[in-house]
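J.: my questions concern the predicted model and sequence given below.
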Amino acid sequence: MTALPDSLAEIVDDFAAVDGQDKLTLLLEFSRELPPLPADLVEASMEPVPECQSPLFLSVDASDRGHVRLHFSAPAEAPTTRGFASILHQGLDGSSAAEILAVPDDFYADLGLAEAVSPLRLRGISAMLARIKRHLRD
């Protein structure tokens, strides 16, 4: 597997260290850690990710001297979607475009959530990563 940025690799390791329902508990913890949007960023200017089961919007800013800034907006009543967004935020925000583009598209399989979360929900984290990468390639 391609090396993950250290922060994302740590998250994958955290999920690998727990089993069953504890994975969902960890995902819920991540959902509570999704930071609020900066005051100057409004959801209306963000890209929707319709593949997610719940409304999710993202912003990708690669103008910060080689460091990518990621922002996500998801409703509090969508903890799975918020958890996935928080994983990507904590794991990739501040990384270089090259580091993010090198992340395997299916890295989320290593989180071990396939038995706890539906494939339709997992499609959401895949779509978020794909859109981030698309922004960085454009």
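T.: Alright, I've got the coordinates. From a predicted model like this one, the values you see are computed outputs, not experimental measurements. Residues are numbered from 1 along each chain as shown.
J.: only C-alpha atoms for contact and neighbour calcs from this point on.
T.: OK.
J.: center of the chain, which residue is that?
T.: Central residue of the chain (C-alpha atoms, centre = their mean): residue 88, 2.5 Å from the mean position.
J.: which strand or helix spans it?
T.: Assessed by DSSP states H and E, residue 88 sits inside helix 79-92.
J.: distance of the residue nearest to the centre of the chain relative to residue 10?
T.: 12 Å (C-alpha to C-alpha, to the nearest Å).
J.: so what's residue 61 up against?
T.: 68, 69, 70 (C-alpha atoms under 8 Å, 6 or more residues apart in numbering).
J.: dropping in the other structure now:
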Amino acid sequence: MSEMPTKLAEIVDEFAAAPRDVVLEMLLEFADVIPPLPEGVDRSELEQVPECQTAFFLRAQVNPDRTVTTLFDCPPEAPTTRAFAGILAEGLAGASAEDVLAVPDDLYQRMGLAQAISPLRVRGGTAILARLKRQVREQIA
């Protein structure tokens, strides 16, 4: 099993080392990272994550070279949830299916977010990661 992708590990380390009062600010910077859905892709083609408090949809696509492309759709009024997706989008860019599956399930706790945001939001972020990994597993099986 491979290790967490380098870019994601760097993001995790930055958050873990940051003073608690800065963590939320850092988190919200990732809310702007998610690009809009590509032309021709409809939200109905994505899987909803019901654990999120807001309407949140995602899709992981394993490409022929085994890299994973992620698609996320989340309203701008949900900056924390968008930030979770932004962290994954940036941290997993160009990652292989194996790299995605190697991401620890307690990613957001490792980042120190459990101390900065509500358990409900952490659970939503954890559900996003779990669904992403499940979709990758199903495609490489």
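T.: Yep, that arrived. Note that the structure is predicted; figures quoted are calculated from it, not measured.
J.: got a TM-score for the pair?
T.: Comparison of the two superposed chains (TM-score structural alignment, normalised by the length of structure 1) gives a TM-score of 0.93, and 137 aligned residues with a C-alpha RMSD of 1.3 Å.
J.: returning to that earlier point: which residues sit against the helix holding residue 88 of structure 1?
T.: Counting by C-alpha under 8 Å, 6+ apart, residues outside helix 79-92 of structure 1 touching it are 5-9, 11, 27-35, 52-54, 56, 68, 70-76, 100, 121, 124-125, 128-129.
J.: narrow those residues to those in helices?
T.: Judged by DSSP state H, helices contain the following of the contacts of helix 79-92 of structure 1: 6-9, 11, 27-32, 100, 121, 124-125, 128-129.
J.: out of these, which end up buried?
T.: Neighbour counting with 16 or more other C-alpha atoms under 10 Å marks 7-8, 11, 27-28, 30-31, 100, 121, 124-125, 128-129 as buried within these.
J.: in TSV: those residues, plus distance to residue 64 of structure 1.
T.: Output for these, formatted as TSV (distance: C-alpha to C-alpha, whole Å):
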residue	distance to residue 64 of structure 1
7	19
8	20
11	24
27	29
28	30
30	25
31	26
100	15
121	31
124	26
125	24
128	20
129	19
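J.: distance of residue 109 of structure 2 from residue 116 of structure 2?
T.: Remark: distance between residue 109 of structure 2 and residue 116 of structure 2 (C-alpha to C-alpha) = 10 Å.
J.: how about residue 7 of structure 2: what's its closest non-neighbour residue?
T.: In this structure, residue 7 of structure 2 finds its nearest non-sequential neighbour in residue 91, 4.9 Å apart by C-alpha to C-alpha, 6 or more residues apart in numbering.
J.: and that neighbour, how close does it get to residue 28 of structure 2?
T.: Separation of residue 91 of structure 2 from residue 28 of structure 2 (C-alpha to C-alpha) stands at 15 Å.
J.: same thing with residue 78 of structure 2?
T.: Distance, residue 78 of structure 2 to residue 28 of structure 2, by C-alpha to C-alpha: 10 Å.
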